[in-house]
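Structural data only, the sequence is not supplied:
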């Protein structure tokens, strides 16, 4: 260890470690009138020259730099690191090392320190101020990263802390690189007052400015409370670890004091709550290592910025491969459930896909996958859950996914098997009209290539919303068992022929006859094909090859955007 000896004001010698040495007043820095001897360090670098008249050599300065850098990286509280590991959590730098390609991280502002002077802040000036920022690569592609260091004041954000994040976000915008934020902090630093709040404001403004420009990924690995929650909320994806992550605006103590509700952190804003009930979390991971590996996997589906296409990978899966297994997976009876994910697995490259928000609004499925090596976003109704109806949560989940795909040049494939919108007082009173319109708006707004495949049924307004040709789908294919209409045949017969049924001697027999009549006339795919509402009725086994061919044809699609300040969507 390098140590520096200097004469104190009372004439006695004292030892100062490198970090403190560089923080000494200017009059104590080596110069012609004031010299301090520096002991030989463990590497054998002799600094005895400082006892003589010569100034410190470059080698001696370099030795001090190395020691100071080491202290800054390790932190000055080994016990805090031990406690952090005991909770099953990695340190900020360990997380970055796990996330990025080996030896690719370049740290910025390592020696930055806070400037606060009140409430005990003047007693400690840790290098980096509690956040690690910089850039590196994932699979050879540039990314920007910041990681809260919860060992330093609980990872709370202050003025310098925020300025470091602001800088790397500005760099990400300039070069067009994705941003990954590793969140583990307790909100604003109370001791810094409004300066900390302003730091959050600058962060939020940048999150919005970068939205749709570069992918922004938030990873919550511990606490994310108060104002800190809004930065992840403004980003494209949120990862949370099952047992250690939580997000809430007001914590359990405040909730208890204001409302009297006794609730734990996990019950209030744990990862499982946000993955299953609120939809805040896009992905749920069992541990930090798995979580960070999943972030890398997600990035493999995303472009670096909105001016690029997503990465293309070589695929050994024949683009013309037929899928006869689909005839077994999907029952012809529209009332029999099946798992739409089995359909997706059958048609995409190598059966591989990444599901977004898998645990929330499970009546609709949103995945990233590939056809012929090219990334595609797939939206599909899930007959296994609520028969695949659209409700408030499903509409909002799919709308956000569609808009993300459109922002980052990811073509859309929509697999339709929908009986309609979910009826009920609860849905109506919770604004299904406005919130359901979000999905309609998202599809109508999307300019990427769009292909619709109707598998079995597509009824009412839900058919329109699920990317029908009438709202701009480029290509629409239907299976031969498909039924597309305002509603099912029996319901339609009951309405159209209600007078005849009321007067009939045998209404059940008449209803069956009229239901068949309506079904034969309108409830088959050829009725839609005859009117140009679907482009072709296809053999289900040809679904993959038709999607691949359609996407290849649409690859050069162009769209002229109307000039406007911004749309006024039904938020």
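Noted; the coordinates are in hand. Only a predicted model underlies this, so the values are computations on that prediction, with no experimental measurement involved. Residues are numbered from 1 along each chain as shown.

Going by C-alpha atoms from here, please, whenever you check contacts or count neighbours.
OK.

check contacts around the residue nearest to the spatial centre of the chain.
Residue closest to the mean C-alpha point of the chain, counted by Cα atoms, centre = their mean, is residue 237 at 0.8 Å. Applying Cα atoms under 8 Å, 6 or more residues apart in numbering to residue 237 gives the contacts 216, 217, 218, 281, 282, 283.

now with 6 Å?
Neighbour list for residue 237: 217, 282 [criterion: Cα atoms under 6 Å, 6 or more residues apart in numbering].

Same question for the one 5 residues further on.
The neighbours of residue 242, taking Cα under 6 Å, 6+ apart as the test, are 271, 285, 286.

In the stretch 451-571 of the chain, mark out all the strands, start to finish.
Along the stretch 451-571 of the chain, the segments classed as strands by DSSP state E, counting those that start in this stretch run 475-478, 483-485, 536-537.

These: which one's closest to residue 427?
Each of the strands of the stretch 451-571 of the chain has some distance to residue 427 by Cα to Cα; the shortest is strand 483-485, at 22.7 Å.

Most neighbours out of the contacts of residue 242, which is it?
Ranked by neighbour count (other Cα atoms under 10 Å), these have residue 271 at the top, with 30 neighbours.

quick revisit: mind checking which of the strands of the stretch 451-571 of the chain is nearest residue 522?
The minimum distance between residue 522 and these falls on strand 483-485, with 6.9 Å, by Cα to Cα.

ok, and here's another one to check against it:
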């Protein structure tokens, strides 16, 4: 039996109508703005010829407000699966050319079906967000659809990686879906994410504002912390997605894509000594250290513009994928504040759920003092760091470069907080507080009695460092694994990582811990 030619023609015509809904002229306009169409985004993400669409013919069927008389190709969202390299990925891309990409019940069903495929098969989800929000014509059906999507986001959380790419508007309740995902990428000029826009804010509060101030990529990447990456355009954003996926496993039962064929070379790196300032009071540029520690000097920094006093990101050390966390003394002396604590806690938990080893580089003078910090809840925020590190069961290696004072010593993953190995440079100072502050408290009378008080204070500060803050004091009490030369850091950390990759740590049976929020 052969299929009648008219049936084949009808199928091909129907497919063309549904997939070629954006005119060449409109595509040219989009490209001029750095935008791709919904289908182009998936075509750029996936290896050519691997995309299989889910629900091409599914579309809106409601009759209210005349919607049934309109043709809604794919109901405003293109869903499917494909391969990014050798990794299968489930993805959906909202189509702004179809009723502004608004979400109704059918669009939500398609998105949920895509996410459930990811859950059942243990593959990452990539979501391209470009939507005017809820489809008003569908009323509560649209709200119900959002609820279904949010529920799926939570269901998938900690099971498979979820990456949101904000390419256009992401307004109102729609913004909660990316907020529930693991990583959010926003394009610099075209993306906006907000609950209430400038017009609503003006009407309710009387305050005039701009879209950039309340929903722009720069604001979310530097102030609110809602965006992890800024991309220059859609192409760049897809490149960031591919970079992220290259460091992550497909799901929480797999290991990251380590390359254990990379040899560990016991090579000294004298150049790292040049990163250390002559004076302990001078700030160390942690990026210079990181470049010498990781393979090819490559770090995929996460939240680069937010809480810049702390650095987090993905890298490889002799082929092993790691989540790297480091104080940045060039900003606020590397002190921990409200935002830095949140940034670290979130990143550590992300590494933990996807089995990524954590390497922590420490040069921290303490938690940032101040009325605003205390009133802002620095105790609660700092406790998030302690909780995140303490509950993290992946391999944890810590290197103390210079300062590690007070509670911040513990918050930066000390041995007591579960670090598997802790190394310290000879320049490390591990103590309740800095030498100068300690001397003022302990030896105030002796200093005030001295003729040259400044010289006496400096002498006592040095004595305090040697007696109480020296890394050898901590090493003698077995609080650190070893004191190492800076030039040996790379290969020592690489060797330690290989030895703890098969680490298995059991915890008490429970639903989950109750992290301080």
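It's in. Predicted, not measured: the structure shown is a model, and the values here were computed from it.

And the TM-score between them?
Scored by TM-score structural alignment, normalised by the length of structure 2, the superposition of the two chains gives a TM-score of 0.97; 517 aligned residues with a Cα RMSD of 1.8 Å.

what's the closest of the contacts of residue 242 of structure 1 to residue 82 of structure 1?
Nearest to residue 82 of structure 1 among the contacts of residue 242 of structure 1: residue 286, at 21.3 Å, using Cα to Cα.

What residue in structure 2 is paired with the closest one?
Here residue 286 of structure 1 is matched to residue 232 in structure 2, going by TM-score structural alignment.

and if you look at residue 179 of structure 1?
Superposed on structure 2 with TM-score structural alignment, residue 179 of structure 1 falls opposite residue 125.

what's the distance between that match and residue 119 of structure 2?
For residue 125 of structure 2, the distance to residue 119 of structure 2 equals 9 Å [Cα to Cα, to the nearest Å].

Can you pick out the residue with more neighbours from those two?
The neighbour comparison of residue 125 of structure 2 against residue 119 (other Cα under 10 Å) goes to residue 125, with 26 against 20.

Hmm, residue 91 and that one touching each other?
Yes: with contact defined as Cα atoms under 6 Å, residue 125 of structure 2 and residue 91 form a contacting pair (5.5 Å).

Distance from the chain centre to stretch 291-310 of structure 2, please.
Put simply, stretch 291-310 of structure 2 sits 12 Å off its chain's centre (Cα atoms, centre = their mean, to the nearest Å).

distance between the ends of it?
End residues of stretch 291-310 of structure 2 are separated by 16 Å (Cα to Cα).

what's the matching range in structure 1 for that stretch?
So stretch 291-310 of structure 2 sits over residues 345-364 in structure 1, by TM-score structural alignment.

hang on, the earlier thing: which of the contacts of residue 242 of structure 1 fall in helices?
residue 271 (DSSP state H).

can you put the contacts of residue 242 of structure 1 in TSV and add distance to residue 521 of structure 1?
Below are the contacts of residue 242 of structure 1 laid out as TSV (distance: Cα to Cα, whole Å):
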residue	distance to residue 521 of structure 1
271	50
285	50
286	52
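
re earlier: would TSV of the strands of the stretch 451-571 of structure 1 with distance to residue 502 of structure 1 and mean neighbour count be doable?
Formatted as TSV, the strands of the stretch 451-571 of structure 1 follow (distance: least, Cα to Cα, whole Å; neighbours: other Cα atoms under 10 Å):
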stretch	distance to residue 502 of structure 1	mean neighbour count
strand 475-478	36	26
strand 483-485	24	25
strand 536-537	38	20
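
want to throw those strands into CSV with distance to residue 566 of structure 1?
Shown next, in CSV, are those (distance: least, Cα to Cα, whole Å):
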stretch, distance to residue 566 of structure 1
strand 475-478, 28
strand 483-485, 34
strand 536-537, 36
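
Which one of these lies nearest to residue 59 of structure 1?
That would be strand 475-478 among the strands of the stretch 451-571 of structure 1, by Cα to Cα, at 68.4 Å.

Read off where that closest one ends up in structure 2.
Under TM-score structural alignment, the match for strand 475-478 of structure 1 is residues 421-424.

what's the mean deviation for that stretch versus structure 1?
Averaged over the aligned pairs, stretch 421-424 of structure 2 sits 0.3 Å from structure 1 after superposition, using mean Cα distance after the TM-score superposition for structure 1.

any idea what residue 400 of structure 1 aligns with in structure 2?
Taking TM-score structural alignment, residue 400 of structure 1 has residue 346 as its aligned residue in structure 2.

all helices for the stretch 351-500 of structure 1, in order.
Using DSSP state H, counting those that start in this stretch, the helices of the stretch 351-500 of structure 1 run over residues 392-407, 425-429, 432-445, 460-465, 489-496, 498-503.

hey, which of those is tucked in deepest?
helix 392-407 (a mean of 22; mean count of other Cα atoms under 10 Å).

distance between that helix and the chain's centre?
13 Å.

And for that helix, what's in contact with it?
Residues contacting helix 392-407 of structure 1 (Cα under 6 Å, 6+ apart): 212, 361, 364, 432, 436, 438, 439, 442, 446, 448.

Kindly calculate the angle that it makes with helix 432-445.
Helix 392-407 of structure 1 and helix 432-445 are oriented at 20 degrees to each other (axes from the mean of the first three to the mean of the last three Cα atoms, to 10 degrees).

after superposition, how close is helix 392-407 of structure 1 to structure 2?
Looks like 0.6 Å for helix 392-407 of structure 1 (mean Cα distance after the TM-score superposition for structure 1).

how about the strands of the stretch 1-150 of structure 1, start to end?
Under DSSP E, counting those that start in this stretch, the stretch 1-150 of structure 1 gives strands at 4-7, 13-16, 106-108, 131-138, 141-148.

What residues does residue 416 of structure 1 make contact with?
380, 381, 454, 455.

mind checking what it lines up with in structure 2?
For residue 416 of structure 1, the aligned position in structure 2 is occupied by residue 362, per TM-score structural alignment.

Would you check how far apart residue 135 of structure 2 and residue 168 of structure 2 are?
Between residue 135 of structure 2 and residue 168 of structure 2 the computed distance is 16 Å (Cα to Cα).

okay, those two: which has more neighbours?
Between residue 135 of structure 2 and residue 168, counted using other Cα under 10 Å, the more crowded position is residue 168 (23 against 20).

Which element, helix or strand, includes that one?
Residue 168 of structure 2 belongs to strand 162-171 when assigned by DSSP states H and E.

Run through who's touching that strand.
Against strand 162-171 of structure 2 from outside (Cα under 6 Å, 6+ apart): 124-131, 133, 178, 181-187, 190-195.

what's the counterpart of residue 410 of structure 2 in structure 1?
Using TM-score structural alignment, residue 410 of structure 2 sits opposite residue 464 in structure 1.
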